[in-house]
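>>> what follows is a predicted protein model with its sequence.
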Amino acid sequence: MQINFKSADNNDIELLLNLMQKLYAVDNSLTFNTVLARQALIQLLSDESLGRIWLIQYQNQAIGYVILTLSYSLEYGGRDAFIDEIYIDSAFQGQGIGKQTIKFLEEVCISLNVKALHLEVERENTSAQGFYRQVGFTDHNRYLMTKYLNK
């Protein structure tokens, strides 16, 4: 299946919010807040040093999106990146789009001199874990711990 990746811009915010809402409805651990999501999208779209957003398109129609955020880590020897969100409409899953998306992100990361690419997946989502292992991600047997600030 031939897909393309369109760099998102401010004109895509409503579409991205709709796609995000679909992802959050599938992932029970996420709580969707339109106001916070809109603010975060606007900030990310206005500052490429924070990361990038792409619409995943099939025949010029958005069937998903992916968000890559950028950071820096001494452990990994420099810039690292995080697949913050990835969503592919269920009608298009299982057709190689996820693999194409990961390959695309790897190429982007190499061009940005990123040394390591990370993601997180729910412990219960064993099918996603299997897919991510298949495309080269490994489990470091660490827990991602989070403390929300100013919430």
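Nice, thanks for sending it over. Residues are numbered from 1 along each chain as shown.
>>> alpha carbons only for contacts and neighbour counts from here, please
Will do.
>>> do you have the strands of this protein handy? List them.
4-7, 51-58, 61-73, 78-88, 116-119 (DSSP state E).
>>> report the buried residues of the first one.
In terms of neighbour count (16 or more other Cα atoms under 10 Å), strand 4-7 has its buried residues at 4-5.
>>> so for the most centrally placed residue in the chain, what's the nearest residue that isn't a sequence neighbour?
Note on the chain: the residue nearest the mean C-alpha position is residue 85, at 2.9 Å, using Cα atoms, centre = their mean. Spatial nearest neighbour of residue 85, chain neighbours left out: residue 67 (5.2 Å); criterion: Cα to Cα, 6 or more residues apart in numbering.
>>> give the contact list for that neighbour.
51-54, 83-86 (Cα atoms under 8 Å, 6 or more residues apart in numbering).
>>> repeat for residue 79
Taking Cα under 8 Å, 6+ apart, we find residue 79 in contact with 70-73, 113-116.
>>> put the buried members of those into a ChimeraX selection.
Those of the contacts of residue 79 that count as buried under 16+ other Cα under 10 Å are selected in ChimeraX with:
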select :70,114,115,116
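>>> included below, for side-by-side comparison, is a second structure:
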Amino acid sequence: MTINYQVAAIADLTSLLEFVREFHHNENLPFDENIDRDVLTQFLTDESLGKGWLIQQEDDAIGYIILTLGYSLEYRGRDAFIDEFYLRPKYRGQGIGTQTLVFVEDACRVLGVQALHLEVDFENPHAQRLYHRSGYQRHDRFLMTKDLLAPLL
């Protein structure tokens, strides 16, 4: 089984949008075709935001991973966040997730990234095990988010 990674480009927008729809449905995340298309278009046309890859087995796209770039004083330079990582269910449990994390970590080193972060749902023990086995550790802190587009209550 040969897995390869194709840098996502604007020509891949339709495929990526299909994967985002599947991922958001599986994770009970909001999905709006028009908004998500616009956000993906912005991401794919502005390299300063990060990189995305289609995960392929032979020539078939089986998932995607999105890496967003930031900067951290705590980690002494550029950091990154695995914003979304999705493999279609029939490709899970075969080592592709682990291989993809190694690929992204190598890409981060090339980009000068000092620390790589990700978020995993409390109710997803399979993903938690994958990330833990790959060296990701929990912190004694909470990730807190404020949606700046949401109306104030």
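Received, thanks. All values derive from a computational prediction rather than experimental measurement.
>>> picking up where we left off before, ok, the contacts of residue 79 of structure 1 vs residue 137 of structure 1, which is closest?
residue 116 (10.2 Å; Cα to Cα).
>>> the closest residue to residue 7 of structure 1 other than its chain neighbours: neighbouring residues, count only.
Nearest residue to residue 7 of structure 1 in three dimensions, chain neighbours excluded: residue 54, at 4.5 Å (Cα to Cα, 6+ apart). Neighbour count of residue 54 of structure 1, defined by other Cα atoms under 10 Å: 22.
>>> the closest residue to residue 31 of structure 1 other than its chain neighbours: what's it in contact with?
Once flanking residues are discounted, residue 31 of structure 1 sits nearest to residue 24: 6.5 Å by Cα to Cα, 6+ apart. Counting by Cα under 8 Å, 6+ apart, residue 24 of structure 1 touches 30-32.
>>> between these, which has the most around it?
For these, the largest neighbour count, defined by other Cα under 10 Å, is 15 neighbours, found at residue 32.
>>> so that residue versus residue 26 of structure 1, what's the distance?
11 Å (Cα to Cα, to the nearest Å).
>>> now residue 79 of structure 1
When Cα to Cα is the yardstick, residue 79 of structure 1 and residue 26 of structure 1 sit 31 Å from each other.
>>> residue 77 of structure 1 too?
Residue 77 of structure 1 is 35 Å from residue 26 of structure 1, by Cα to Cα.
>>> can you give me the angle the longest helix seen in structure 2 makes with strand 3-7?
Criterion DSSP state H: the longest helix present in structure 2 is helix 96-111. Relative orientation of helix 96-111 of structure 2 versus strand 3-7 (axes from the mean of the first three to the mean of the last three Cα atoms, to 10 degrees): 40 degrees.
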